[in-house]
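Undergrad: Sequence plus predicted model, see below.
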Amino acid sequence: MKKIVYIIVCLTIIFGCENNEETQKAVAVEDDNFSQLTSLIDHFAEENLSKGNANSFAVAVYRDGKMYQNYYGTINGNQTNKPNDSSLYEIASITKTFTGSLVAKAVLAGKLNLDDDIRNYLEGDYPNLEFEGQPITIQHLLTHSLGFKTKTPPKLEAFNKRMNSGENIDSIKPYTIQDLLEELKTVELNKKPGTHYAYTSVGPELLAYILEKVNTKPFKEQLKIFLDDIGMHNTYLNESEKHLNNLVRGYDGEELAPVDYCPIYGAAGGAISTLPDLSIYMKYLIDNKELPWVKEASRQLFEDTEEDETVGYLWQNIGFAKEEGYYYSKTGTSNGIQSVVLICPDSNYGMIVFVNNTSDEAFNVWVNLTYRDIEPLLIKYPKLNLTSIFRKDFSDNPSIAFQNFRELKNDTINYSFSIRELNNFGYDLLNEKQNEKAIKVFQFLTKEFPDNANLYDSLGEAFFISEEYDNALQNFKKALQINPDMKSSKDYIKKIEEKKSK
C-alpha cells in the first residue's frame, strides 16, 4: 500500500512539474504576444501622428486582465510637453455614462422606475411635456428620445454658444437648473416620446435634478461617492478652472480651443479625468460585468433604425457582433478633445483613445487609429493580427512584409488575418495617393489568393486610378473570369472602353 502511494506521489510530482512547465510556457507565449500587440499599437499611433493632423494621442487598452497605457506626441508642439498620468482630459459626453450609472442604481434600489412620468419629480405644472397622450419618462431622458420640436431650449442653446465661443465665464450669467425648469414650461413636443432619437444635454441634466430628489444628496456628492467606490480619485466635475496646470488644452485645427464648460450640474459633459482614472472605469466595467448595476447600466433601452442609433443608460452604439460579442461605447467631444471608451464584456477587452484636436482631419485620424488600427488587434488576442503585422512591416520594408506574411499565414494557432482587412490596406494607400505602393500590395495579394475575384478588381482599380488602362483591363477581365457577376469590374471595363474610343 505504501509503495503504491509512493508511486502515485512520484507520478504526481513528475506530471505536476510537466504541467507547470507547460503552463509557464503558455504564459510566456501570451506575455510575448501582448508585448507584440502593444508594440503594434505604438507603431500605429506614431504613424497616425506623423500625418500632422493632431498634436497628441493617449491610448489605453485592456484585454484578459492585462492593461497597457501610453502617450504619443506633445500637447502643444513643445517637445517637452508630453501628456502623462497626471494630465487631465475633458471627457465631455462620457460624463453621461456616470449619470446613467447612478440612475441604474436608483432603479435597482426601487427609487426610480424607467416608466415614471418625469413630471412626478418636477415642481409646477407641465402639461406640454407629453405628446399624443405619451408623457416624457425617465427612459426617454436616458435615451435622447424626448420628442422636442427643438432639441435644446433656446436660452440654453444661446448660453452654450456663448461658452463655446470662448467668452470669459465670469462675464456670463450662469444658466441654472431653475432656468431649465422655467424653459421646460415653454418647449413644444412634435413627436411621441420614445420614438425618435435626438441627441441633447437636457435629459442628463434633468436626471441629475431627479437624482437629487430621490437620493436627497447633491448630484456632485453622489458622483464623487460613485467614483470613489470604483477607485477613481482623479476625476472631477465642473472643476476645469481649478486644475488648469494639468488640463490638456485641445485644438480645433490650428486654433487653441477654449476650455469646455457644461452648465447646470455638468451631468451631460462636465467631467475631466486622467487616462489612468478612466482606465480604472473601463477595467471595472469589464471585470464586474455580472454586477447587477453594471448589467443594468449597460443594457440597451432604445433603438432608432432611421438614425441607426442604439442607446441604453446614456451609453450608445450598443450591439452584438459575431466575434466581439456584446459591446457598448461612448464618445466625448469637447471644444478641443475627442475621446472614446469602448467596452466589450463578452470578449474581456476595452479601449480608450484621446486626441487633443477636433478638426475634421484629426477626427478621421482618431477614428482610423481607434477602429481600423487598434480594435482588430484586440478582437483576436491572444492570436496576433497578421494583417496589422503586414501593414507595419510594409511601411518599413515591403519585401520583408511579403516574406513574413508567407511564412506566418498558415500558422492559425498564433496568427489570424482577414483578406478584407488586407484589401482595405491597399485602399488606404490609394486614398493617401500612394498608388505605386497600393499596386504592390494588390499584386502581392492576387498572387497569395489567386481565386479571389475582389482582389483582382481592386488591383484593376489601382491601375485605373494610375491611368494604366491596359493593366487595369487585364485585371478586371481576370476578376470576371473568377466571378462573372463582379459588377464593379464590368463598370470599369465600360469606362476604359469609353476612354479608348475617344
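TA: Yep, that arrived.

Undergrad: Only C-alpha atoms from now on, for both contacts and neighbour counts.
TA: Fine.

Undergrad: As a check, name the ranges of all helices in the stretch 151-300 of the chain.
TA: Secondary structure of the stretch 151-300 of the chain (DSSP state H, counting those that start in this stretch): helices located at 154-164, 177-184, 202-215, 219-230, 275-287, 292-297.

Undergrad: which strands and helices sit next to the shortest one?
TA: With contacts defined as 3 or more C-alpha pairs under 8 Å, 6 or more residues apart in numbering; DSSP states H and E, the packing partners of helix 292-297 are helix 95-108.

Undergrad: Show me how far the helix it packs on is from its chain's centre.
TA: 20 Å (C-alpha atoms, centre = their mean, to the nearest Å).

Undergrad: Identify, by residue count, the longest helix of the chain.
TA: helix 2-49 (DSSP state H).

Undergrad: what packs against that helix?
TA: strand 56-63, strand 66-73, strand 384-385, helix 386-396.

Undergrad: One more to weigh against that first structure:
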Amino acid sequence: MKRTQHYRMKNQLWRRAFVAILVVIVLCVCSLYVIQYKPMTLNSEPKAVKHTTKPASEGIIKNLNQNVLLKNNNLADSFNTQLKDSGFIGTALIVQHNHVILQQGFGYADKKENRLNDAQSLYQIASIQKGFTATLIMKQIHAGKLQLNTLLSQYYPNIPDADKVTIKEMLTMTSGLTEKMDANVFTTEAENVAFDAEHTTVLNSSNWSYQAINYRLLSGILMKITHKSYSDLFNETFNKKYHLNVLDYKDFVVDPHRTIGYKNADYSQLASEKPLSYAFETGTGNMAMSAGNLYTFYRLLTDHVILNEELLNMMWQHPVTSNYAGGMYHYDESSIGHGFKLGFEPTVILTKNGQDAVILMSNENARDKSWKPLAKHLFAQMTAIKIIK
C-alpha cells in the first residue's frame, strides 16, 4: 500500500514538472516570435496606427469645382441675392455644417471675351499664400530639420538681430524685421530671397508688424534646407501629393480658367499686369487657384491630413500682442485669411473645424474698397459668430 502511494506521488511530481517545462518552452517560443517580428526598443518609435475613421472633409471636397445653389435653402437664396445686390465680382463659396450650399460665379472673368466667372475660375490668392509657406515650414519641423526656436542667424547670419529672431517670430510677424527695398531685376527664387536678406533691417519698434520679408526669408530657409526651389517644393507638396492645382503666375496667365483683374465694377479699368511684381513675391503672393481648391487646402489642415493636430496648433498659435499666425488671423471661434494683389482680393473666413466657411475670391479690387466686410457679414448671418476686426 505504501509502495503504491509512493509511485502515485512520484508520477504526480513528474506530471507537474512536465507541465512546468512545457509552459517555459511555450513562453520562450512566444518571446522569440515577438523579438523577431515586432522589434521595439526604448529608442524606437511605434509604427503609425492607420485610423479607419475617414476625414470629415472627404465627402465634401471630392467635387468642389462645380456650380452649386442648393434648392429649397433659404440661406443659400438669401446669400445669392445679397452677393448680386452688392455688385460682387468673383466666385463665392459658402459651406454650412459641412455642406456646400452655394458656389457661384458673379460677373465676368474676362469682360472683353464675355467669359463669366464660375466655380472653376482661377484667382490670385495674394497674401493667403503665406499660409502655404507656413505649412511647408511646419512639415520641416515635423521632419526634424527645424524647430520653432531655431534662430534666423543659422541661415542668414548677416541680417541685423538675426541671432535674436526665431522661426516662430517670423511665422507670427513679431520679428521686428522689415525690408529697405525691392530688387528691380529677377533671376531665380533663391537669388531673389538673397537680395531681400541683404536689404533687411530692423524696425524701430518690436511690436507686431505685417512685413512680407518674414515669409520671404522663411521661403529662403526652405530652399536652403531642401536644396530645392520654392516652386518645386510647393508643387511637390500641394499639387502632386494633395492635387490642389495651384498655379504660379506664368502658368496662371495662359490657363483657360484664369480671371482678369479689374480696378472697378464696370470693367473699364484693368489692373496692371506686372510679371516682375509677382516674381518678387516668393512665398508671399504669386500663386493662383480656385475657391473650391482653396477651401480644400484649409479642410486638409483642419482635418489634420497635411499636418497633425499638434503641428497645426503650433502653426496657428498667435502671440498675445496680435491675432496673426501662420498666414491667418485667429479668434476664439473663427480664422480669417485675406489679401490684395493687382486687381484681386481673396477672403476666407472659417470656423475652427472648417465645417462652416465663407470664401469670396474676387477679380475686382477698387481703390478704398474691400469685399472683406461682406464676407464677415455673410459669415455672421450663417454662424452667429461676430468678428470685431
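TA: Nice, I can see it. Everything numeric in this text was worked out from a predicted model, so none of it was measured.

Undergrad: Including distance to Leu369 of structure 1 and mean neighbour count, could the helices and strands packed on helix 2-49 of structure 1 go into TSV?
TA: TSV is the format used below for the helices and strands packed on helix 2-49 of structure 1 (distance: least, C-alpha to C-alpha, whole Å; neighbours: other C-alpha atoms under 10 Å):
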stretch	distance to Leu369 of structure 1	mean neighbour count
strand 56-63	10	24
strand 66-73	12	18
strand 384-385	15	22
helix 386-396	12	19
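
Undergrad: For those, give me TSV that also has distance to Ile496 of structure 1.
TA: Shown next, in TSV, are the helices and strands packed on helix 2-49 of structure 1 (distance: least, C-alpha to C-alpha, whole Å):
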stretch	distance to Ile496 of structure 1
strand 56-63	43
strand 66-73	45
strand 384-385	37
helix 386-396	31
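
Undergrad: For Leu342 of structure 1, find the nearest of these.
TA: Leu342 of structure 1 lies closest to strand 56-63 among these, at 9.5 Å (C-alpha to C-alpha).

Undergrad: How far does the closest one sit from its chain's centre?
TA: Offset of strand 56-63 of structure 1 from its chain centre (C-alpha atoms, centre = their mean): 11 Å.

Undergrad: quick check: angle from that strand to helix 2-49?
TA: 160 degrees (axes from the mean of the first three to the mean of the last three C-alpha atoms, to 10 degrees).

Undergrad: Now do strand 56-63 of structure 1 and helix 275-287, the angle between them.
TA: 30 degrees.

Undergrad: Can you tell me which helices and strands strand 56-63 of structure 1 packs against?
TA: helix 2-49, strand 66-73, helix 275-287, strand 349-355.

Undergrad: Mean neighbour count, those: which tops it?
TA: Comparing those by mean neighbour count (mean count of other C-alpha atoms under 10 Å), strand 349-355 comes out on top with a mean of 25.

Undergrad: and the next element down the chain from it?
TA: Sequence-wise, the next helix or strand downstream of strand 349-355 of structure 1 (DSSP states H and E) is helix 360-367.

Undergrad: Now the next helix-or-strand element following that following helix on structure 2. Mean distance?
TA: Remark: after helix 360-367 of structure 1, the chain's next helix or strand is helix 375-380, criterion DSSP H and E. Superposing on structure 2 and averaging over aligned pairs (mean C-alpha distance after the TM-score superposition for structure 1), helix 375-380 of structure 1 comes out at 2.3 Å.

Undergrad: ok so, going back, take the helices of the stretch 151-300 of structure 1 and write them to CSV, including distance to Ile75 of structure 1.
TA: Shown next, in CSV, are the helices of the stretch 151-300 of structure 1 (distance: least, C-alpha to C-alpha, whole Å):
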stretch, distance to Ile75 of structure 1
helix 154-164, 20
helix 177-184, 35
helix 202-215, 30
helix 219-230, 27
helix 275-287, 14
helix 292-297, 34
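
Undergrad: Gly100 of structure 1 - how many residues pack around it?
TA: Summarising burial for Gly100 of structure 1: neighbours were counted as other C-alpha atoms under 10 Å, giving 26.

Undergrad: Residue in structure 2 paired with it?
TA: Using TM-score structural alignment as the criterion, Gly100 of structure 1 maps onto Ala134 of structure 2.

Undergrad: Same check on Tyr121 of structure 1?
TA: So, by TM-score structural alignment, Tyr121 of structure 1 is matched to Tyr155.

Undergrad: I'd like to know how far the residue nearest the centre of structure 1 sits from Thr370 of structure 1.
TA: What sits nearest the mean C-alpha location of structure 1, by C-alpha atoms, centre = their mean, is Val340, with 4.1 Å. Val340 of structure 1 sits at a distance of 9 Å from Thr370 of structure 1 (criterion: C-alpha to C-alpha, to the nearest Å).

Undergrad: Which residues are in contact with each of these two?
TA: Shared contacts of Val340 of structure 1 and Thr370, defined by C-alpha atoms under 8 Å, 6 or more residues apart in numbering, are found at Val353.

Undergrad: Quick one: closest of the helices of the stretch 151-300 of structure 1 to Asn385 of structure 1.
TA: The closest of these to Asn385 of structure 1 is helix 275-287. By C-alpha to C-alpha, the value is 22.4 Å.

Undergrad: Show residues contacting the closest one.
TA: 58-60, 62, 69, 85, 87-89, 230-235, 294, 341, 343-345, 348-352.

Undergrad: Count the neighbours of Phe425 of structure 1 for me.
TA: As a measure of burial, Phe425 of structure 1 has 20 neighbours, counting by other C-alpha under 10 Å.

Undergrad: Pull the contacting residues for Leu108 of structure 1.
TA: 292-293.

Undergrad: quick one on the thing from earlier: what's the closest of the helices of the stretch 151-300 of structure 1 to Phe402 of structure 1?
TA: Closest among the helices of the stretch 151-300 of structure 1, using C-alpha to C-alpha: helix 275-287, at 36.6 Å.

Undergrad: That closest one: how far from the chain's middle?
TA: 14 Å.

Undergrad: Over to stretch 367-379 of structure 1?
TA: Taking mean C-alpha positions (C-alpha atoms, centre = their mean), stretch 367-379 of structure 1 and its chain are 9 Å apart.

Undergrad: still on that earlier bit, the match of Tyr121 of structure 1 is in contact with Leu222, isn't it?
TA: No: assessed by C-alpha atoms under 8 Å, Tyr155 of structure 2 is found out of contact with Leu222, at 10.1 Å.

Undergrad: Comparing these two, which residue is more hemmed in?
TA: In this view Tyr155 of structure 2 and Leu222 are compared by other C-alpha under 10 Å, and Leu222 has more residues nearby, 22 against 16.
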